[in-house]
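Asker: Using only what follows, build the 3D model:
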Amino acid sequence: MTSNAYSRRPARLDVAVTLEVFVDAPIEKVFDFLAAEDVLPKILTGYGLVPGVVSTSDISGPWDQPGSHRVVHLADGSTVNEGVTEYDRPSYFAYRVSDPNFALKHLMDGARGQFWFAPAKGGTNVKWTYTFRAKNSFVKLPLTLFVKTQWKGYMNVCLGNVLKHFAHF
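Answerer: Now for the predicted structure:
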């Protein structure tokens, strides 16, 4: 990851969305599926203006190790860097996203994704928060509109794909 701007900008520039879902599967299976190195093309299939993930490359190390990073390739030919920041199986993992080479590069300095997993009767509760950091206060409004409409829809499709995956078991 080449940019550390996310951590240097004030929190007032954050734009976040959180979704929660119940998955009818044991916590370890849900965690291992969502935190897997090869999962992105299976679940991030696209929504509205947000293209799906087609592949990843340049993986620097084991995906269960903080500090490992990769390049994520999107269906429109664009890329973004992603790196593991925390990994605590089976309860939590987090990652940082930076250096998009598509339109969001004008609005964001970076983003942080976080997943929490909690055992629940008959399955697992999953909470996913995605926090974008706006480049400045002038672009926070358009970034907020994008996050609340397009990105939230993208996250909903992703979690729907997770539910479909576990419905087959």
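
Asker: use CA for all of it now, contacts and neighbours both
Answerer: Will do.

Asker: Name the SS class of the nearest residue to residue 6 once chain neighbours are set aside, please.
Answerer: Using CA to CA, 6 or more residues apart in numbering and skipping residues adjacent in sequence, the residue nearest residue 6 is residue 110, 5.1 Å away. Under DSSP: H, G, I helix; E, B strand; the rest coil, the three-state class of residue 110 is strand.

Asker: My understanding was that residue 110 contacts residue 136; is that so?
Answerer: No: contact between residue 110 and residue 136 fails when scored by CA atoms under 8 Å: they sit 11.8 Å apart.

Asker: In this structure, mark out all the strands, start to finish.
Answerer: Along the chain, the segments classed as strands by DSSP state E run 14-23, 53-57, 69-74, 79-88, 92-98, 108-120, 123-134.

Asker: Mind putting those into TSV with mean neighbour count and distance to residue 63?
Answerer: Converted to TSV, the strands of the chain look like this (neighbours: other CA atoms under 10 Å; distance: least, CA to CA, whole Å):
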stretch	mean neighbour count	distance to residue 63
strand 14-23	18	23
strand 53-57	17	12
strand 69-74	21	8
strand 79-88	19	7
strand 92-98	22	11
strand 108-120	21	15
strand 123-134	22	18
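
Asker: And those strands: which comes nearest residue 163?
Answerer: Comparison of these against residue 163 by CA to CA identifies strand 14-23 as nearest, at 6.2 Å.

Asker: and that closest one, what other elements does it pack with?
Answerer: Identification of packing neighbours for strand 14-23 by 3 or more CA pairs under 8 Å, 6 or more residues apart in numbering; DSSP states H and E yields strand 123-134, helix 140-146, helix 152-167.

Asker: tell me how far it is from the chain's mean position?
Answerer: Mean C-alpha position of strand 14-23 versus that of the full chain (CA atoms, centre = their mean, to the nearest Å) differs by 10 Å.

Asker: Second chain to compare with the first, below:
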Amino acid sequence: MLITHTDQIVPITVFARTSVPPETAFAVTAPIDLSLVFKADRFFPGISHVEKQHDAWDHVGMAREPHFTDGSHVTERLTEYTAPHGFAYELTEFTNVLSAMAQGVRGEFSFLPDGGGSIIRWTYEFKPRPGRRWILRGPFKPLWKRYMQRALDRMADVAEVRDPR
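Answerer: All right, here's what the predicted structure looks like:
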């Protein structure tokens, strides 16, 4: 387990509202092509492709290696998968600047009913390296939150387009 109850984490949470039900939002978001939604901006690279995913992204223990547009990569492992309510994963072994700031990240998606649609909640919990919490909590956090929000908005857009109703 990457993060324990005693760790001093830096959490960042974003939300998106969509007209699709939670089941659809989950079914689209969990296996989404990461390169569709993680686009490079001024501060962060996008995701170019994913390697080492040998099976469907639908059960605990699955691992894959997202590659970024700057040539770096990270290891991602599913730690929870409860369709259609949510899933969680850990990101470790960063090969970019995040390796100097965080030991890893725990990400979690929740899909909540909202009338006939849903609210998607996405949280990143950074586990800072010693002496780096202030960077993650300070100047990094608003930039990363904006990056996450844009990616989540793209995920909600993809769910809207793929809604079978």
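
Asker: Chain neighbours aside, what residue packs nearest to residue 111 of the first structure?
Answerer: Closest residue to residue 111 of the first structure apart from its sequence neighbours, by CA to CA, 6+ apart: residue 132 at 4.2 Å.

Asker: What's the match for that neighbour in the second structure?
Answerer: By TM-score structural alignment, residue 132 of the first structure lines up with residue 126 in the second structure.

Asker: list the contacts for that match?
Answerer: Counting by CA atoms under 8 Å, 6 or more residues apart in numbering, residue 126 of the second structure makes contact with 9, 10, 11, 102, 103, 104, 105, 106, 136.

Asker: Quick test: name the residue nearest the centre of the second structure.
Answerer: Centroid-nearest residue in the second structure: residue 107, 5.2 Å away (criterion: CA atoms, centre = their mean).

Asker: Thought residue 86 was touching it, still the case?
Answerer: No: Residue 107 of the second structure lies out of contact with residue 86 (CA under 8 Å); the separation is 10.7 Å.

Asker: how near is the closest residue to residue 125 of the second structure other than its chain neighbours to residue 116 of the second structure?
Answerer: In space, and not counting its chain neighbours, residue 125 of the second structure is closest to residue 11: 4.3 Å by CA to CA, 6+ apart. From residue 11 of the second structure across to residue 116 of the second structure, the span is 29 Å (CA to CA, to the nearest Å).

Asker: Check residue 75 of the second structure too.
Answerer: Residue 75 of the second structure sits at a distance of 36 Å from residue 116 of the second structure (criterion: CA to CA).

Asker: residue contacts, the equivalent of residue 75 of the first structure over in the second structure?
Answerer: Applying TM-score structural alignment, one finds that residue 75 of the first structure aligns to residue 69 in the second structure. Neighbouring residues of residue 69 of the second structure by CA under 8 Å, 6+ apart: 40, 45, 46, 47, 48.

Asker: preserved in the first structure, out of these?
Answerer: Here is what carries over to the first structure from the contacts of residue 69 of the second structure, by both residues aligned by TM-score structural alignment, their matches' CA atoms under 8 Å: 45, 46, 47, 48.

Asker: pretty sure the second one is touching residue 35, no?
Answerer: Yes: at 7.1 Å, residue 46 of the second structure and residue 35 qualify as touching, with contact defined as CA under 8 Å.

Asker: Looking at these two, which is more packed in?
Answerer: Per other CA atoms under 10 Å, whichever of residue 46 of the second structure and residue 35 has more neighbours is residue 46, with 21 against 17.

Asker: how about that one, what's its partner in the first structure?
Answerer: Using TM-score structural alignment, residue 46 of the second structure sits opposite residue 52 in the first structure.

Asker: go on, residue 80 of the second structure?
Answerer: By TM-score structural alignment, residue 80 of the second structure lines up with residue 86 in the first structure.

Asker: what's the spacing between residue 130 of the second structure and residue 102 of the second structure?
Answerer: 9 Å.

Asker: mind listing what residue 110 of the first structure touches?
Answerer: 3, 5, 6, 96, 97, 98, 99, 132, 133, 134.

Asker: again, only using 7 Å
Answerer: 5, 6, 97, 98, 132, 133 (CA atoms under 7 Å, 6 or more residues apart in numbering).

Asker: How about residue 47 of the first structure?
Answerer: By CA under 7 Å, 6+ apart, residue 47 of the first structure lies in contact with 150, 153, 154.
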